[in-house]
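Visitor: Give me the fold of what follows.
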Amino acid sequence: MERAGVRLVILGAGESGVGAAILAKKQGFEVFVSDFGEIKQAYQDELNQYKIPFEAQKHTEELILNATEVVKSPGIADKVNIVKKLKEKNIPIVSEIEFAGRYSNAKMICITGSNGKSTTTMLTYHILQNAGLNVGLAGNIGKSFARQVAQENFDYYVLEISSFMLDDMYEFKADIAVLLNITPDHLDRYDYQMANYVKSKFRIVQNQTASDHFIYCDDDLEIKNYMAYADIKSQKHPFSIEHELKNGAYLKANNLMINLTNSDQFEMTIQDLALQGKHNTYNSMASGILAKTLEIRNETIRESMGNYKNIDHRLEFVANISGITFINDSKATNVNSVWYALESLNTDVVLIMGGVDKGNDYTMLKELMRQKVKAIICLGKDNKALHDAFEDDVEVMVNTFSASEAVQIAYHMAKKGSTVLLSPACASFDLFKNYEDRGNQFKAAVKEL
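Guide: Below you'll find the model as predicted:
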């Protein structure tokens, strides 16, 4: 069906942009894709295959400012020139999730939070698959949501949703929403105002009704403060490792308990969880509650939470060489993630960190640094912020400019029984393509030792 005169412009030709273009074409829109950077050859080939016009390394205003609507990649900030001009002309800008959601009747399970999103999303997907549900996985992970709506037919979607995506979501509704935690991250995109970031995260519950579910951490101060005056229509399911709760999850002795109204009790010892460490107990609680709201059997949940394998670049075991354990946590691009990584280790640590600092406040790491970290190996072009933050807390700090140099120095500094941890707290694009590239180079360097 041809949507005469309805012009959809897509900014950004990565996975989400190309997915949105394919869906838009299928829905009969006139489509144009524009990327200010280069477009990968594989994506160019696909756009050509679908006869979708595109441009790279520029934004041609006369081809963009005539749009009926724009789908914008979450990586493009609002302060970018072309976005400002679109806003001046009142041309609606939406996220790929918002756009694709219009064309799917599947049940939407949406997971957000500053940390633990990917792990919780993958664990939830794992449980739902094991329960035999027809489920897709999208958002910040894997194939784009729009592409799957265009090409697949799932009954459920588990979506990892970032605050940048939420900022451009308006009508979309999560049937089940999960908010794991809120800690300072990406504040450069929120005028350095924590309140703006918190508000953005709570967009996960917008449009929810009394038949929907909201699963959240009751130990998180920012969430608790906001919940005190928020008007949330959905059924609330809190989780905590600090106190017992009704209609949610909590710890009793060493058991993870889930008690939901109208549902049988779930119980599992935390030693049996595949994901260890305090932060992962939270992730397992969130996924467990979610599975219970979908009436998945206790045995299936227990089995799935016991045999799950963690994702790459998130506290990923690489090797044990001469009694030294190497762990790749390249996905830790903020301070809180590093705190979680250090908190989950019970050995001395040689920490490799650094990269593009997003205005980080390192104060929360100081105590753990003093307790566990014997040396910091800085891996980045400008390490001044790290030196300023930690030179009084850690005996040795060394600057390096490549993954192999960092790994070799770490290996010589580490003692038998200690851990070399890559957990950068920073973005990677000063020395690497992305956090995956950084993690892969780290793993390759360890294998060369």
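
Visitor: alpha carbons only for contacts and neighbour counts from here, please
Guide: OK.

Visitor: Give me the nearest residue to Thr183, chain neighbours excluded.
Guide: Of all residues not flanking Thr183 in the chain, Ser114 sits nearest, at 5.8 Å (CA to CA, 6 or more residues apart in numbering).

Visitor: Could you point out the helix or strand that follows the biggest helix by length in the chain?
Guide: Once the chain is assigned using DSSP state H, the helix that runs over the most residues is helix 278-293. Moving toward the C-terminus from helix 278-293, the next helix or strand (DSSP states H and E) is helix 298-307.

Visitor: gap between the residue nearest to Thr183 and Leu179?
Guide: Relative to Leu179, Ser114 is positioned 9 Å away (CA to CA, to the nearest Å).

Visitor: more neighbours, those two?
Guide: More crowded of Ser114 and Leu179, by other CA atoms under 10 Å: Leu179, with 24 against 20.

Visitor: isn't the more buried one right up against Asp220?
Guide: No. Between Leu179 and Asp220 no contact is recorded; they are 10.0 Å apart, counting by CA atoms under 8 Å.

Visitor: To check against the first, give me the structure of this:
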Amino acid sequence: MMNILSHINFSSPNNLPLIIIGAGESGVGAAILAKQKGFNVFVSDANAIAEKYKHELYKYEIAFEEKQHSEDKILQSALVVKSPGIANNTIIIQKIKQKGIPVISEVEFAFQYCGESKIIAITGSNGKSTTTALTYHILNEGGFDVALVGNIGISFAKQVALDPKQWYVAEISSFQLDDIVNFKPYIAVLLNITEDHLDRYEYNFQNYINSKFRIIENQTNEDYFIYCDDDPVIQQQLKNISITHTNPLPFSMKHEIKNGAYLKGDQMMLRIQEERVSMSIYDFALKGKHNTYNTMAACIAATTVGIRKEKIREAVNDFQSLAHRMEYVATVRGVDFINDSKATNVNSTWFALESMTKPTILILGGVDKGNDYSLITDLVKEKVKAIVCMGTDNKKIIAAFKNVVPVIVETASATDAVAQSFKLAAKGDVVLLSPACASFDLFKNFEDRGNQFKLAVKDL
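Guide: Model prediction:
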């Protein structure tokens, strides 16, 4: 296959015109790196640009426009870096591609300037933020010169431009993988694949699966592929493709693994080349079956890069979970409150419920992304004593669970949702915010939703 970037001299671009489409964290980071390396950079965003990003563009003297796309200027570009939030079927991207201008993602652009640095790239439908943060934590505690980048940290490109490191631990989405060419992680981690973002993939699940597997397409026999051997979608895809070009390191809770990780009773067993490590899962800071999988993946990566088992044990034990991802908020009169606002799809809520060990008041709702609530019906029946809806339109949730739980309450704010949940809870119960929906009906984003939830809990 012809390399669409072969004609571009990244080491000496000599003012070559480069357009960035989208001016969020990813786009502005790419613009800063491109300006630093000698491209003639122009940033274009169809929407208003946030003030903090405008400030950065002014600071680095980068030309930009907002609330429009100047097609004449854009279509004269030699290269386009597209932000992950912009779909390939948007009109401007279609016109760029029709003109034959290469379109790449910010992670591909950053990769061009990584040199000898190594990348641990982590993807999956659920758990990638937690796994990325834990992997970074272990490497950092192990004394590595490492940065946390991608969807979770600062822009990969911005980190490369302003503070390059020997190691990058990167959370990578399918949208970023869609526009790679040469991007090649030293360690690729694929946690799981469940239906998500199908509106970006022509409602064809296989297209989304193919996108996730692009994380290994440029790997060689010097690289490693860590994946969940219990995930049925990954298992099926591995029957159809070859992974002999990389070094597979699977992990499983169901069966013994010769080279990778598996559970034996309550012990996680690691076998990486000559290394043999065992750890009690009760020592993991992250609880729940899904987090055991996440921890196994992070531990394989850490062992592969040579971190001592004592350091891994310490780091896994003292890791603090992420804000808005199964975040313990407070216990009020014997009732625990947990903020899982980052659960914006049904699968994420499934994982949250699966880890609950106490009777649960579940706060659900927001902007529905075509949710199939039947996926969590059994867990709701088993663990949930009441559902508190928090959204502008709760009809679908009520229809899905009216015959499953005895109590369903409607609310339209975080304050009301917390108050109603507390009223329904008894000592020893858990109130779990795990909405299974996007947040844009009542909140700016999932962080705003989680923060308002935490404030409401503190005001009880």
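
Visitor: where does the TM-score land?
Guide: TM-score of the superposed chains, computed with TM-score structural alignment, normalised by the length of the first structure, equals 0.98; 448 aligned residues with a CA RMSD of 1.2 Å.

Visitor: Kindly state which residue of the second structure is aligned to the residue nearest to Thr183 of the first structure.
Guide: The alignment partner of Ser114 of the first structure in the second structure, by TM-score structural alignment, is Ser125.

Visitor: quick one, what contacts its match?
Guide: Listed by CA atoms under 8 Å, 6 or more residues apart in numbering, the contact set of Ser125 of the second structure reads 191-196.

Visitor: at 7 Å what do you get?
Guide: The neighbourhood of Ser125 of the second structure, defined by CA atoms under 7 Å, 6 or more residues apart in numbering, consists of 192-194, 196.

Visitor: do the same with Arg3 of the first structure
Guide: Contacts for Arg3 of the first structure were tallied using CA under 7 Å, 6+ apart; they are 28-29.

Visitor: What sits closest to the equivalent of Phe172 of the first structure over in the second structure if chain neighbours are left out?
Guide: The alignment partner of Phe172 of the first structure in the second structure, by TM-score structural alignment, is Phe183. Nearest residue to Phe183 of the second structure in three dimensions, chain neighbours excluded: Glu108, at 5.3 Å (CA to CA, 6+ apart).

Visitor: what residue of the first structure matches up with the one you found?
Guide: Using TM-score structural alignment, the equivalent of Glu108 of the second structure in the first structure is Glu98.

Visitor: Show me the helices in the stretch 51-200 of the first structure, by range?
Guide: 61-64, 81-88, 96-101, 117-130, 145-151, 163-167, 194-201 (DSSP state H, counting those that start in this stretch).

Visitor: hang on, the earlier thing: how near is the match of Glu108 of the second structure to Phe172 of the first structure?
Guide: From Glu98 of the first structure to Phe172 of the first structure the distance is 5 Å (CA to CA).

Visitor: Does Val233 of the second structure lie in a helix or a strand, and which?
Guide: Assigned by DSSP H and E, Val233 of the second structure falls within helix 232-240.

Visitor: which residue numbers in the first structure go with that helix?
Guide: Taking TM-score structural alignment, helix 232-240 of the second structure hits residues 221-229 over in the first structure.

Visitor: Show me what that stretch is in contact with.
Guide: By CA under 7 Å, 6+ apart, stretch 221-229 of the first structure touches 182, 218.

Visitor: One more: stretch 109-121 of the second structure?
Guide: Stretch 109-121 of the second structure is contacted from outside by 156-157, 160, 165-172, 183, 185-189, using CA under 7 Å, 6+ apart.

Visitor: before we move on, the earlier item: could you pull up the contacting residues of the match of Phe172 of the first structure?
Guide: Contact analysis of Phe183 of the second structure by CA under 7 Å, 6+ apart lists 108, 111, 218.

Visitor: do the same with Leu432 of the second structure
Guide: Taking CA under 7 Å, 6+ apart as the contact definition, Leu432 of the second structure lies against 337-339, 360-363.

Visitor: In a strand, it, correct?
Guide: Yes. Looking at Leu432 of the second structure with DSSP: H, G, I helix; E, B strand; the rest coil, it is inside a strand.
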